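Asks: have a look at this prediction, sequence included:
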Amino acid sequence: MRAGAALLVLLLLAVALGPLVLPAPEALDLAARYAPPSWEHPLGTDELGRDLAARLLHGGRVSLAVAAVTAVLAAIIGTGIGLLAGFHGGWADAVLMRLTDGVMALPLLPLLIVLAAADPARLGLDPELAASEGFAVARLAVIIGCVGWTTVARLVRASALSLRSRDYVRAAVVAGASPGRIMRRHILPNIASPVVVSTTISVGHIILIESALSFLGLGIRPPLASWGNMLTGAMDVVWSTPALAVWPGAAILLTVLAFNLLGDGLQKRLDPKLVSTST
C-alpha cells in the first residue's frame, strides 16, 4: 500500500506541478522536430516540435481526470442500484440484478466504440462546447461510467443483503425508521469500505479503457493530449523514435500499477476478515 501511495503521490505532483515549469504543450517548433532530450526539452520533442515532457504531464492531467470522474460516477450509480436491490429484495432485487446482468453481458469495447463515435455536434450541441476540454473529459467519463458500475452494484448488493438482517437494522425498522433513513444511516456507512476499495482499483482499469479509446481515435482527440492519443501519434515512428511511445506507455503502466497496489493495500487494511485470516 505504501509503495502504491508513494508512487501515486509522485505522479500527481509531477502532473500538477510539471506543466508550470515546462513549455506549453501546444507550442510548435517545426525546426526542432524529433529533437533528442536536452535541457530545454527533457524528454525531447514530437513530430510537430512540441515538448514531449509537457504533453506527457498535460496528458496525465486529462487521463487522470477522466479516470477519477468516471470512477466516482460508476461508484455512485453502482452503489445506488446495489443498495436498493440488496435492501428491498424481492421484485426490486430481481429487476435491478437482471438489468445489471444485461449490462455485464454487453460486449464492452464494441459498445464503447459505438458510443464514443457519436458526434455531439450532430445532436444539436454547440460545436465550440463539443470541442472544449471539459466537455471531452465529461463525455468520456459518462460513456465509460454508464457501463462500468456493475461490479460495484453486485458488491454493494451482497453487503446490503448481509447487513439488513443485523440486529441494529431490525431495531431501526421496529422503531419506525423509514427505508431511506435506514439505508443512509445504518447500511451505507458499513459498506463504504468495499466501495472505496473497488473504486480505487477500478481507476487503473478505466485509465486502460480511456487509453484504448483514445488510441483508436474515439476518446480524447488532438490537439488535447492524453496518453492514449500520444501512443496513436507514435505509431508511425515507433521504430525510428521509440521514446514517443515508451514514455506514455510507461506512464500508463506506472499509474495502473500505483492504483492497483493502493487498492490491494486498502483492501487488506479495511477488510477485517482478510486481516484476521492472514494473521
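Replies: Here it is on my side, so go on. Residues are numbered from 1 along each chain as shown.
Asks: switch to C-alpha atoms for all contacts and neighbour counts from now on
Replies: Will do.
Asks: Leu253 and Ala85, how far apart?
Replies: Counting by CA to CA, to the nearest Å, the separation of Leu253 from Ala85 is 36 Å.
Asks: again but with Ala258, I slipped
Replies: On the measure of CA to CA, Ala258 and Ala85 end up 33 Å apart.
Asks: more neighbours, Leu253 and Ala85?
Replies: With neighbours defined as other CA atoms under 10 Å, Leu253 and Ala85 compare such that Ala85 has more, 25 against 14.
Asks: just give me the neighbour total for Ala94.
Replies: 13.
Asks: who's in contact with it?
Replies: Contact partners of Ala94, counting by CA atoms under 8 Å, 6 or more residues apart in numbering, are Ala85.
Asks: separation between it and Ile81?
Replies: As defined by CA to CA, Ala94 lies at a distance of 12 Å from Ile81.
Asks: Asp29 too?
Replies: Taking CA to CA, one finds Asp29 at 51 Å from Ile81.
Asks: give me the neighbour count for Ser198.
Replies: 20.
Asks: can you check Phe215 too?
Replies: By other CA under 10 Å, the residues close to Phe215 number 21.
Asks: next one: the one 10 residues further on
Replies: Close neighbours of Ala225, defined as other CA under 10 Å, add up to 24.
Asks: adding another structure so you can compare the two:
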Amino acid sequence: MTTQHQQVQTPTGTTPEAEPAREPRTGCPAVAGRSPARMAWNRIRRDKMTLVALAVTVLFMMIALLAPVLTALTGWGPITPDGKAIDPDTGNFPYGSLGGISLTHLLGVEPGTGYDLFARIVYGLRTSLLVGFASAVLSTVVGVLAGLAAGYSGGWVDSVLSRVMDVMLAFPQLLFIIALTPVIQNALQTNTHGGTDENLRLLVLVLNIAVFAWAYTARLVRGQVLSLREREFVDAARIMSAGRWHILLRQLLPNLWAPVLISFALAVPQNITTEAALSYLGVGVIPPNPDWGALLSDASQYFLQDPMYLFIPGVLLLILVLALNLLGDGVRDALDPRASRS
C-alpha cells in the first residue's frame, strides 16, 4: 500500500500561514506565558484615563527637558525682561488684555518685571519635576533599605526602626521643613556676596522632603517583608545556606518592586505639591531659579489687575499634579491583581 502526499499549492510569492504551536499530547494551541510587567502594561493600555494621564505626564517632561530649545525659539529667557511690554503709567502692568498675551509673549509677561511668563513657567516646570523626582527617588531608596532591615531582621532592629518610623510619621512635615530649610541653608553655605546659593537651596529642599517622606515607603516595605520571609522560597534559600544579603537582594527585593513602584508613583505629585507650597510661603526655591510656587505667590498680589498671571501657572500646576496622581492610581490598579476593573 502506498501513501500519497498531497501538496498545498500557494500563489507565487506568498508563504503558507504557519500553524500555531500545539501541545504534543493534547493538540491544543500552546499558551504563551506573560511576565507581570507585560500583564500590567496590558491593563494600563485598556485604561483610557491612565493613558491620558501618561501622555500628559510625558508631555510635561518633554517640555521641561526641551526648555532651552523652546525659550530659544521664542527669543526670551526666564530672566530676560521686556521693558516695552509693560506700561509704566499703569504701575508696570502689561500692555493689552489677558496679561499681555501676544505672538511675542505666548503666555503674557509678569507685571512689574516684564519677564516672559512662558519662559518662567517652562523653567519652573524643570525645577518642580527635579525636586519632585529627586526627593521621591531618595526617599524610596532609604525607605526600601529601612523596610527590608526592619522586616527581615526582627527583634530589636525592627523595634528601633519601627519607633523611628512612628516618630517621622507623627511630625507635621510642612511646618518642620519650613523651620529647618533656612537653618540648614545658613549652616551649610553663604556665598561671598552675603546671599544664598540657589542651587544649594534645591539640594536642601530635596533632602528635607526626602527625610520626612521615607517612613511611608519603609512602613509599606516592612509589612510586605514580614509576609514574604515566611514563604517557602525563603526557607529553601536558608536550607541551601544562602547568606542574608542573597536572601534580601535576590529573594525578597524582586518581589517588592510592585509596591515600591506604586509608592514612588504616588510620592512624586505629593513632593511637587510640597515644593510648590514651600516656595509659595517663601522658604522654597529662591531667585533667579523660576518656580511655580513662587509665581503663584507673586501673582496673588496682582490678581485683581492681572488675573491671567495667577490663572495660567495655577491651572498648569493643577493639571500636572492631577495627571501624576491619576497615573499613580492607574499603576497601582495595574500591578494589583486583586483590583476590580470594569
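Replies: All right, it came through fine. All values derive from a computational prediction rather than experimental measurement.
Asks: after superposition, what is the TM-score?
Replies: The TM-score (TM-score structural alignment, normalised by the length of structure 1) is 0.94; 276 aligned residues with a CA RMSD of 1.7 Å.
Asks: now the helices for the stretch 101-250 of structure 1?
Replies: Counting by DSSP state H, counting those that start in this stretch, the stretch 101-250 of structure 1 forms helices over residues 108-117, 127-130, 133-145, 150-163, 167-174, 179-182, 192-215, 227-234, 243-270, given from the N-terminal end onward.
Asks: of all the ones you listed, which lies closest to Gly4 of structure 1?
Replies: When the helices of the stretch 101-250 of structure 1 are compared by CA to CA, helix 243-270 sits nearest Gly4 of structure 1, at 4.2 Å.
Asks: dump the residue contacts of the aligned partner of Pro269 of structure 2 in structure 1.
Replies: In structure 1, Pro269 of structure 2 lines up with Gly204, judged by TM-score structural alignment. Taking CA under 8 Å, 6+ apart, we find Gly204 of structure 1 in contact with 67, 255-257, 259-260.
Asks: other SSEs contacting the host helix or strand of Val69 of structure 2?
Replies: For Val69 of structure 2, the host element (DSSP states H and E) is helix 67-74. Helices and strands in packing contact with helix 67-74 of structure 2 are listed as helix 117-153; criterion 3 or more CA pairs under 8 Å, 6 or more residues apart in numbering; DSSP states H and E.
Asks: coming back round to it: I'd like the next helix or strand past the helix holding Val69 of structure 2.
Replies: The C-terminal neighbour of helix 67-74 of structure 2 among helices and strands, as given by DSSP H and E, is strand 86-87.
Asks: take the helices of the stretch 101-250 of structure 1 and write them to JSON lines, including distance to Trp39 of structure 1.
Replies: Conversion of those to JSON lines gives the following (distance: least, CA to CA, whole Å):
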{"stretch": "helix 108-117", "distance to Trp39 of structure 1": "39"}
{"stretch": "helix 127-130", "distance to Trp39 of structure 1": "36"}
{"stretch": "helix 133-145", "distance to Trp39 of structure 1": "29"}
{"stretch": "helix 150-163", "distance to Trp39 of structure 1": "46"}
{"stretch": "helix 167-174", "distance to Trp39 of structure 1": "63"}
{"stretch": "helix 179-182", "distance to Trp39 of structure 1": "60"}
{"stretch": "helix 192-215", "distance to Trp39 of structure 1": "29"}
{"stretch": "helix 227-234", "distance to Trp39 of structure 1": "22"}
{"stretch": "helix 243-270", "distance to Trp39 of structure 1": "16"}
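Asks: right, and the ones you listed - which one's nearest Gly102 of structure 1?
Replies: Distance to Gly102 of structure 1, taken as CA to CA, is lowest for helix 150-163 among the helices of the stretch 101-250 of structure 1, at 9.8 Å.
Asks: run a quick neighbour tally on the residue lying closest to Phe133 of structure 2 once chain neighbours are set aside.
Replies: In space, and not counting its chain neighbours, Phe133 of structure 2 is closest to Val268: 5.7 Å by CA to CA, 6 or more residues apart in numbering. Val268 of structure 2 has 25 neighbouring residues, counting by other CA under 10 Å.
Asks: likewise the one 10 residues further on?
Replies: A total of 21 residues lie near Leu278 of structure 2 under the criterion other CA under 10 Å.
Asks: now do the one 10 residues further on
Replies: Applying the criterion other CA under 10 Å, we find 11 residues in the vicinity of Pro288 of structure 2.
Asks: from the contacts of Gly204 of structure 1, which is closest to Asp167 of structure 1?
Replies: The closest of those to Asp167 of structure 1 turns out to be Asn260 (CA to CA; 35.2 Å).
Asks: the closest one contacts His205, doesn't it?
Replies: No: the pair Asn260 of structure 1 / His205 is not scored as a contact, 9.1 Å apart, by CA atoms under 8 Å.
Asks: quick one, which of the two is more surrounded?
Replies: Set side by side, Asn260 of structure 1 and His205 show more neighbours around Asn260, with 22 against 17, by other CA under 10 Å.
Asks: what do we get in structure 2 for that one?
Replies: Aligning on TM-score structural alignment places Asn260 of structure 1 opposite Asn325 in structure 2.
Asks: picking that back up, ok, Asp29 and Ile81 of structure 1, which is more surrounded?
Replies: Taking neighbours as other CA under 10 Å, Asp29 of structure 1 and Ile81 compare with Ile81 leading, 24 against 14.
Asks: you'd agree the more buried one is up against Val95?
Replies: No: at 10.3 Å, Ile81 of structure 1 does not count as touching Val95 under the criterion of CA under 8 Å.
Asks: list the buried ones in the helix holding Val69 of structure 2?
Replies: In terms of neighbour count (16 or more other CA atoms under 10 Å), helix 67-74 of structure 2 has its buried residues at 67, 70-71.
Asks: how close does Leu161 of structure 1 sit to Trp149 of structure 1?
Replies: Using CA to CA, one obtains 18 Å as the distance from Leu161 of structure 1 to Trp149 of structure 1.
Asks: so which of these two has more stuff around it?
Replies: The neighbour comparison of Leu161 of structure 1 against Trp149 (other CA under 10 Å) goes to Trp149, with 28 against 18.
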